[in-house]
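no FASTA, just this:
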């Protein structure tokens, strides 16, 4: 079990605890909004859709470098989804997926993201809520 914490601002990491292969507790203390999560997944600024494809018929040019998001809610628990977004390198040290909620030990970080997470705690929770709805 690992714990991480800091004095939380919008662009800082809030405390969370990794248990096994996931983060069981919400980063915000409440569930995310699946509709906002879907919008975040489909925006090019999060880069999700650049590598992943999914059940998004309205979105052209979906990626094929990473697993299809269809059925993500069947393949992974909410806890596992949360950790995959927070720090995918915990599952595969060679992954090209960004650690969306980590600031330490990173290389090649853009100036806009130096010292702060790519996504906020609420954005992580929104995406987790959406991915959990994707069932076969």
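Thanks, I have the structure now. Note that this is a predicted model, so its numbers are computed, not measured.

going forward, measure contacts between C-alpha atoms and count neighbours the same way
Noted.

Can you name every helix or strand that the helix ranked longest in the chain contacts?
The residue-count maximum for a helix in the chain (DSSP state H) belongs to helix 121-133. Packed against helix 121-133 by the contact rule (3 or more Cα pairs under 8 Å, 6 or more residues apart in numbering; DSSP states H and E) you find helix 34-42, helix 72-75, helix 78-86.

try it against this one:
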């Protein structure tokens, strides 16, 4: 009998709280490279954004970009623009668009599309015959994109 009040409370809470829908990679709306709406409806966490940007298995943004606010990063890349002052150069919508798919803003960019699942060229078929079939998962989750954007918004001159 003690389980019923808990079950009733859980059902009531789930009905009262609006469901947050994550925007799927195919559903992201770019307007001149900008993505105005959050991909998750949840604010990004700048501390997790740093983790994503500095972890090889995640975004690893520091492999190409320098960030003066992160002096402990070993071997920062210098082949892409420094991210210092990013929040002064770009709006939140522009940063979200750039992190999601930089080619929507900078056509010739070599920056990977971190939130994309289709439209890839798969040279593995021509060389090894082992290119993956079907959709590929995005490099970052929608929340990780929001976390990176939240951190970039802290980088002011």
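Everything's here; your move. For clarity, every value in this text was computed on a predicted model and none was experimentally measured.

coming back round to it: including mean neighbour count and distance to residue 55 of the first structure, could the helices and strands packed on helix 121-133 of the first structure go into CSV?
Putting these into CSV (neighbours: other Cα atoms under 10 Å; distance: least, Cα to Cα, whole Å) gives the following:
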stretch, mean neighbour count, distance to residue 55 of the first structure
helix 34-42, 18, 11
helix 72-75, 17, 11
helix 78-86, 23, 17
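
And the ones you listed: which comes nearest residue 60 of the first structure?
Among those, helix 34-42 comes nearest to residue 60 of the first structure, with 10.1 Å by Cα to Cα.

And the closest one, how far out from the chain middle?
Counting by Cα atoms, centre = their mean, to the nearest Å, helix 34-42 of the first structure is centred 11 Å from the centre of its parent chain.

give me the stretch of the second structure that that helix matches.
Using TM-score structural alignment, helix 34-42 of the first structure lines up with residues 46-54 of the second structure.

Same list (the helices and strands packed on helix 121-133 of the first structure) but as a markdown table, adding distance to residue 19 of the first structure.
Shown next, in a markdown table, are these (distance: least, Cα to Cα, whole Å):
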| stretch | distance to residue 19 of the first structure |
| --- | --- |
| helix 34-42 | 24 |
| helix 72-75 | 18 |
| helix 78-86 | 9 |
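
Please identify which helix or strand holds residue 7 of the second structure.
According to DSSP states H and E, residue 7 of the second structure maps onto helix 3-16.

Where in the first structure does that helix align, residue-wise?
Going by TM-score structural alignment: helix 3-16 of the second structure matches no residues.

if we can go back for a sec, tell me which of the helices and strands packed on helix 121-133 of the first structure lies nearest to residue 15 of the first structure.
Among these, helix 78-86 sits nearest to residue 15 of the first structure (Cα to Cα), with 11.9 Å.

Now tell me what touches that closest one from outside.
Here helix 78-86 of the first structure makes contact (Cα atoms under 8 Å, 6 or more residues apart in numbering) with 18, 21-25, 90-91, 99-102, 124-125, 128-129, 131-132.

For that helix, give me the average deviation versus the second structure.
Overlaying the second structure shows helix 78-86 of the first structure at a mean distance of 0.5 Å from the equivalent residues (mean Cα distance after the TM-score superposition for the first structure).

what span of the second structure lines up against that helix?
Using TM-score structural alignment, helix 78-86 of the first structure pairs with 92-100 in the second structure.

starting at the chain centroid, how far to the matching stretch?
Stretch 92-100 of the second structure sits 9 Å away from the centroid of its parent chain (Cα atoms, centre = their mean).

tell me the centre residue of the first structure?
Closest to where the C-alpha atoms of the first structure average out (Cα atoms, centre = their mean) is residue 85, at 2.4 Å.

Roughly how far does that one sit from residue 62 of the first structure?
For residue 85 of the first structure, the distance to residue 62 of the first structure equals 19 Å [Cα to Cα, to the nearest Å].

The helices and strands packed on helix 121-133 of the first structure: which one's closest to residue 118 of the first structure?
That would be, of those and by Cα to Cα, helix 78-86, which comes in at 9.6 Å.
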